[in-house]
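Novice: here are the coordinates; sequence isn't available:
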């Protein structure tokens, strides 16, 4: 028996249902139910929340979320092979687990969720960053979610929490930290997964702020940041020259040296520049 519920151990579930991980789907299964329970706890108090989970696979994290008291879990799984295993979990937790067989990039889960909503997922590697960017750039803020607790490759996780001046600092750090508190809450070695990936992983917890840290038009800020980091080795007067013919004067006006490079500019600095360019 497992340590968190009356269902079989995950290795037995995988063997029973023939769930070998598919590389094409970015699958790496986390089989230790103690670790999946720890990830669920990292999301905070789930008792009054609906939880969106992407890519549950055989349901290890799903079981951790339910055992941690989630009011309801909506699990979106693209791989139909996993549905029978997830149906067994749903049967053990009547009314608390809904499973949708769909591509997470093509579904709008909001019609099936009731606020407050938290997102907790061991994201498939091949769609993780794209989903994060979508969740960080909604049409209106605050977003539909209170917090995101997400597994990424360690390199991606470090980019999310990176500070200015570091090699990892870039567009992802600015998108995340402009509107969220972001921190790494767990690190996992490759051998924690089946099959073991070639890289280490980490869990990032992001809490949505009521409003962005600094005022800026999101579309203008995104253009400025994208231009700056698309040519991050260049000085800003060169990388941003396509945004305004007098970019050197505008940089000087907001207190940013035109000779600086993108990774040297703080989030506040980028927001100040976005306001100047937007105006």
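Specialist: Right, received. Where do you want to start? Only a predicted model underlies this, so the values are computations on that prediction, with no experimental measurement involved. Numbering: from 1, shown residues only.
Novice: Every contact and neighbour count from this point should use C-alpha atoms.
Specialist: OK.
Novice: Report the buried residues of stretch 82-102.
Specialist: For stretch 82-102, the neighbour count (16 or more other CA atoms under 10 Å) marks 82-83, 85-86, 89-90, 96-102 as buried.
Novice: For it, give me every contacting residue.
Specialist: Stretch 82-102 is contacted from outside by 7, 13, 17, 19, 57-59, 63, 66, 71-80, using CA atoms under 8 Å, 6 or more residues apart in numbering.
Novice: same check, this time on stretch 272-279
Specialist: Stretch 272-279 has contacts (CA under 8 Å, 6+ apart) with 215, 216, 217, 220, 221, 224, 244, 250, 251, 254.
Novice: out of the contacts of stretch 82-102, which are inside strands?
Specialist: Those of those mapping onto strands are 72, 73, 74, 75, 76, 77, per DSSP state E.
Novice: Now distance to residue 181 and neighbour count too, for these, in CSV please.
Specialist: As requested, the ones in strands among the contacts of stretch 82-102 are arranged in CSV below (distance: CA to CA, whole Å; neighbours: other CA atoms under 10 Å):
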residue, distance to residue 181, neighbour count
72, 25, 23
73, 24, 28
74, 24, 22
75, 25, 26
76, 26, 21
77, 28, 22
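Novice: hold the first one in mind and look at this next one:
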């Protein structure tokens, strides 16, 4: 199906990216097609999209055969999305709402893919939300655009300068990979930073680990990351004994502790 250029759609509806909403539009349909292809074949699949804006990525997902449920809080974009609804009858549902307030499973069901050029100001909060709760999750995969620095934190290994709480939170429950770097010139307006798409699929959750305990341990460890573990974790009841039992030296610092070691520590404290 032939669709008008996105620049024309934006001009016709008098749209501009809102800094307050963390918006940056991608106009390159070839790039949008590459992003839509990252989860794999989408024919007949349900895709949940946050912040579709004028519908660039939405149109690529629809063209790939997906059924798209899109959440957009900026009502200025709704007329452009309505045009896509008309062009792909029965394939697009648009919900005007704040994505942080939606019960995704109630609108998407189980087994949907999430594909989104996330607004920068809520991207990390949404990722952490989707990594919470009972496991396995309602989503089959996450394909998400972040600032490059955030993307590198998500996939970072222990010992890396980017390794931290977000790395552990993502990697203990999912297998993340850096799928596609995106230059700032791909956006309108161009942001001040580079971006990247991260792809995550659920992993098997280790048994006997309380997520709240893992969060408490990593918050303490990385909250004082320059200190040795025996100092940063002394406020977590039982942590120093658990370090000794697991053979994790108290002289180490948080950035040297692997995801598996943090998980083992949380299991011992759970």
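Specialist: Cool, the structure landed. Bear in mind the structure is a predicted one, so any value in this text is a computation, not a measurement.
Novice: After superposition, what's the TM-score here?
Specialist: In this superposition the chains share a TM-score of 0.97, using TM-score structural alignment, normalised by the length of the second structure; 270 aligned residues with a CA RMSD of 1.2 Å.
Novice: Helix or strand for residue 221 of the first structure, just tell me which one.
Specialist: Using DSSP states H and E, residue 221 of the first structure sits in helix 218-230.
Novice: scratch that, residue 187 of the first structure
Specialist: Assigned by DSSP H and E, residue 187 of the first structure belongs to strand 180-188.
Novice: That strand vs the second structure, average offset?
Specialist: Compared with the second structure after the fit, strand 180-188 of the first structure shows a mean deviation of 0.7 Å (mean CA distance after the TM-score superposition for the first structure).
Novice: Where in the second structure does that strand align, residue-wise?
Specialist: Under TM-score structural alignment, strand 180-188 of the first structure corresponds to residues 174-182 of the second structure.
Novice: Check the offset of that stretch from the chain's centre.
Specialist: Averaging C-alpha positions (CA atoms, centre = their mean, to the nearest Å) puts stretch 174-182 of the second structure 10 Å from its chain's average.
Novice: hmm, who's touching it?
Specialist: 35, 38, 148, 151-152, 154-155, 170, 194-204.
Novice: against the second structure, where does stretch 86-96 of the first structure fall?
Specialist: The aligned range for stretch 86-96 of the first structure in the second structure is 81-91, by TM-score structural alignment.
Novice: Check stretch 60-68 of the first structure too.
Specialist: So stretch 60-68 of the first structure sits over residues 56-64 in the second structure, by TM-score structural alignment.
Novice: now stretch 18-33 of the first structure
Specialist: With TM-score structural alignment as the criterion, stretch 18-33 of the first structure aligns to 14-29.
Novice: what about the matching stretch, start to end distance?
Specialist: 20 Å (CA to CA, to the nearest Å).
Novice: what's that stretch in contact with?
Specialist: By CA under 8 Å, 6+ apart, the residues outside stretch 14-29 of the second structure that reach it are 5-7, 10, 32, 53-54, 56-57, 60, 76-77, 119-122, 186-191.
Novice: Tell me which other helices or strands the helix holding residue 221 of the first structure touches.
Specialist: Counting contacts by 3 or more CA pairs under 8 Å, 6 or more residues apart in numbering; DSSP states H and E, helix 218-230 of the first structure packs against helix 171-179, helix 236-239, helix 267-278.
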